[in-house]
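In: sequence and computational prediction follow.
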Amino acid sequence: MEQPRFFIPALEGVRALAALGVLTAHVAFQTGAGWQWLWGRLDLWVAVFFALSGFLLWRRQALAARQDVGGVRPSVGRYYRARFVRIMPAYWLVVVTVLLLFPGGQRLSWEGVLSNLTLTQVYVPLSLTDGLTQMWSLSVEGAFYLLVPLAAWVLWGLRGKRARWRIPTIGVVCALFLGWAWVSLGQVWEPLGDLNGQMQFPAFIPWFGVGMLLAEVWADCFLGLREHRGVKALVQVGWLNPVVVAVLFLVAAQPFMGPAAFVEPSPRAFALRMVMGVEIAFFCVAPLVVGPVGARHRILCSGVLQALGRWSYGIFLWHLVVLWAAFQILGVPLFSGHTLGVWVVTVVVTVPLSAASYALVEEPLRRRLRAWEARRVVAASGGEAAAAPEAIVAAPSVTVEAALESAPGATVAAPAEA
């Protein structure tokens, strides 16, 4: 049986579409575009970003659990260093820009400034400000990044032959957290009463969880342990998957799903959105990671979408700053229409700015980190240039980690928001 690959280029294309979808949702909202019932639902692309994070960051844990030899686990320190370098430097550049140049940023309290610098803004009331409001979702992702090693430790007992229980365990946890919308934070602990529970990490566990579940399925398929024919059957017909995603977006835009345009929904409507996000994320990601291996995905793997996928984190970071500037450039006020013009200006300026962020900040720092990690490995091995092949075979979990790190973009989980 042909096995799936470590690096999956089509995921970069999905990341690009998700970034443009979120950008479009914000442009439509701030220009007061018609059809808000539809544009507002483009915020569900956030579910795809969260699922991508779940898949890309969890699959090394899934593989290690199935290849357990002597209890060797992926390095926690290496993981945290990679996450920090991937996320924080480029993020700080945008935050400092907004705090210095935007009137709203200059009016923030010291608690608000500190929360934005530390990615804790969802835990500090009134800390979101113009140009940075999208960062709530990066704050949510930050919690996921921090907790991945803890989740891996909790599930480490389910390894080897017991790894088959990992999928139902993760599934049950995700199902339980679909009820988070009915939890009143103020009743749990009074100081939390001012926080929006629908912007906290537990609310989005099902979206991260669908990616983690796909990582577990992928690991089984990669190692030839189980074929998961039922999952594969759902995404077997390639051309049908984008149709299903489009239909799901249309269903999500119906009135029974609650208000659109970033209005806080009822607990029932929020839970429905979580379910719809799980379904959209599944049909966006599953065909690419456990679908037919020979599928070519020409559009997703095109040069344009591959480039936009690499730059998608910068698109996420900068697009609201550029959107604010677009109104100044065109001389039009908020909610006055001109949606197409504002969208074009926002995209035309955001894309090269994001490319510069990738080329000048993100990628150079990641290369330096990889070089530093390589020097640490050499130093730890007593100065030898490379381990013997026999040693690599004896420690498959180390091999997994090295392979994932060496694959271009394999562990990049560019966040987005709603």
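Out: Sure thing, it's come through. Residues are numbered from 1 along each chain as shown.
In: going forward, measure contacts between C-alpha atoms and count neighbours the same way
Out: Noted.
In: how about the strands in the chain?
Out: Per DSSP state E, the chain has no strands. Nothing in it meets that criterion.
In: for the spatially closest residue to R5 that is not a sequence neighbour, give me its contacts.
Out: Residue nearest to R5 in three dimensions, not counting chain neighbours: F222, with 7.7 Å by C-alpha to C-alpha, 6 or more residues apart in numbering. By C-alpha atoms under 8 Å, 6 or more residues apart in numbering, the contact list for F222 reads 3-5.
In: presented hereafter is structure B, for comparison with structure A:
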Amino acid sequence: MTRRTRFPALDGLRVIAALAVVVSQVGLHSQAPLAGVVSRLDIGWAIFCAISGFLLYRPHVLAWFSGTLPPLTLPYLRGRALRILPVLLLAVVLSMLLVPEPATVYLRWALCTPLVFFVLIPGLGRLLTGYERPTRRSVRWRLFVLLALTVLGPVWMAVVTATGHPEAALWLPGYLGWFAVGMGMALWQVARATGRLGASTLDILTSVPATLWGIAAALLLISATPLAGPYDNSMPTPAQALLKNLMYTAIVACALFPVLSPSARTIRVLGSRQARLAARLSYGVVAYQFVVLGLITGPFAVQLPVTLVATAALAAASYYLVERPIMRRGKKSATTTTPSIVTSPSSSPAR
């Protein structure tokens, strides 16, 4: 159970996150009605961060629990680069040629947050899984550390807002709590499956996904009020910045947790073949939306379907003509140039 590498329901959640991001950006671009609800659909960014935290930290947890070597850093970084950089560079180049300002904003956020986290995760993984055996006490201590990190984001946002440093709101500390949510769930899932943690209320919550998703929806509606700040790019107050980030952290936790142990019905919906295909294109959809939005005008009801269709077409062309060939060529190159390393049980580091 702990060795499974796919969580099919995450595909559907990733698609929902991509759609939410696009709707929020179209709403911002077109000054949509129901601005509060539409603008808060930027929660999709937080969902992406949490999913990344879960998937990238979990291999380190598995290695820690099994007493084997953690993922190698260079192959990991190579894989991340092959998956991310082609789309990022294409989107930025197209945007710089057609719509410079969105390209600048997207590039700054991408370089300050996701890419920095991807580079840091090997070190974070070792820091949060090494030095002692994975006992119940050590697992709980690391869960506490990750929980503490979820407070960092809201505090960071409040401080940079209060001190008048809006550029710092793009930096990783403001979003680290969202990644920490996924990392904490990865640790909990593996620890629970291996018996390092006993049964708790959390096990009950995994069996009632509708309840958690209902709580997430209620929190999203509350965040759609002025309590969480303005609906455009205007500066919030420190209290608004703190509350918005904190509520997004709670929403992401409620949205992500049920898909870790999904019911058969949840898998049928969120893990379907269609969802899996759409999930492959979700990164491209999010990246290329800035190109499309810079080229169209009109009301929200017109811009939304045009943006969805155009970005889906661009993302599909990008995936099948650029991304997949590059990833396949990169994997083939890594296989042919990297010698196989066979390790005996005695060669594993002591835990």
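Out: Great, that's in hand. This structure is a prediction, so every number in the text was calculated from the model and none was measured.
In: how near is the residue nearest to R5 of structure 1 to E12 of structure 1?
Out: When distance is defined by C-alpha to C-alpha, to the nearest Å, F222 of structure 1 is 20 Å away from E12 of structure 1.
In: can you pick the most crowded of the contacts of F222 of structure 1?
Out: Neighbour counts for the contacts of F222 of structure 1 (other C-alpha atoms under 10 Å) peak at P4, which has 20 neighbours.
In: OK, contacts around that residue?
Out: 218, 221-222, 289-290, 293.
In: what about 7 Å?
Out: P4 of structure 1 makes contacts with 222, 293, as judged by C-alpha atoms under 7 Å, 6 or more residues apart in numbering.
In: same deal with the one 10 residues further on?
Out: Contacts here follow C-alpha under 7 Å, 6+ apart; on that basis V14 of structure 1 touches L300.
In: structure 1: which residue goes with S200 of structure 2?
Out: S200 of structure 2 maps onto R229 in structure 1 when the alignment is built from TM-score structural alignment.
In: its match: neighbour count?
Out: 10.
In: tell me how far it lies from L223 of structure 1.
Out: Distance, R229 of structure 1 to L223 of structure 1, using C-alpha to C-alpha: 15 Å.
In: thought Y248 of structure 2 was touching I43?
Out: Yes. At 6.4 Å, Y248 of structure 2 counts as touching I43 under the criterion of C-alpha atoms under 7 Å.
In: distance to W92 of structure 1 added to the contacts of F222 of structure 1, as TSV?
Out: Formatted as TSV, the contacts of F222 of structure 1 follow (distance: C-alpha to C-alpha, whole Å):
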residue	distance to W92 of structure 1
Q3	39
P4	36
R5	34
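In: residues contacting P230 of structure 2?
Out: Contacts here follow C-alpha under 7 Å, 6+ apart; on that basis P230 of structure 2 touches P236.
In: oh sorry, the question was meant for C221 of structure 1
Out: Contacts of C221 of structure 1 (C-alpha under 7 Å, 6+ apart): 3, 227.
In: grab the longest helix from structure 1 for me.
Out: Identified as the longest helix of structure 1 according to DSSP state H is helix 76-101.
In: in structure 2, which residue range corresponds to it?
Out: Using TM-score structural alignment, helix 76-101 of structure 1 pairs with 73-98 in structure 2.
In: counterpart of H319 of structure 1 in structure 2?
Out: In structure 2, the residue equivalent to H319 of structure 1 is Q289, according to TM-score structural alignment.
In: what about its match, distance to L94 of structure 2?
Out: Q289 of structure 2 is 11 Å from L94 of structure 2, by C-alpha to C-alpha.
In: do V22 of structure 2 as well
Out: V22 of structure 2 sits 18 Å away from L94 of structure 2, going by C-alpha to C-alpha.
In: comparing the two, which residue is more hemmed in?
Out: Taking neighbours as other C-alpha under 10 Å, V22 of structure 2 and L94 compare with V22 leading, 26 against 16.
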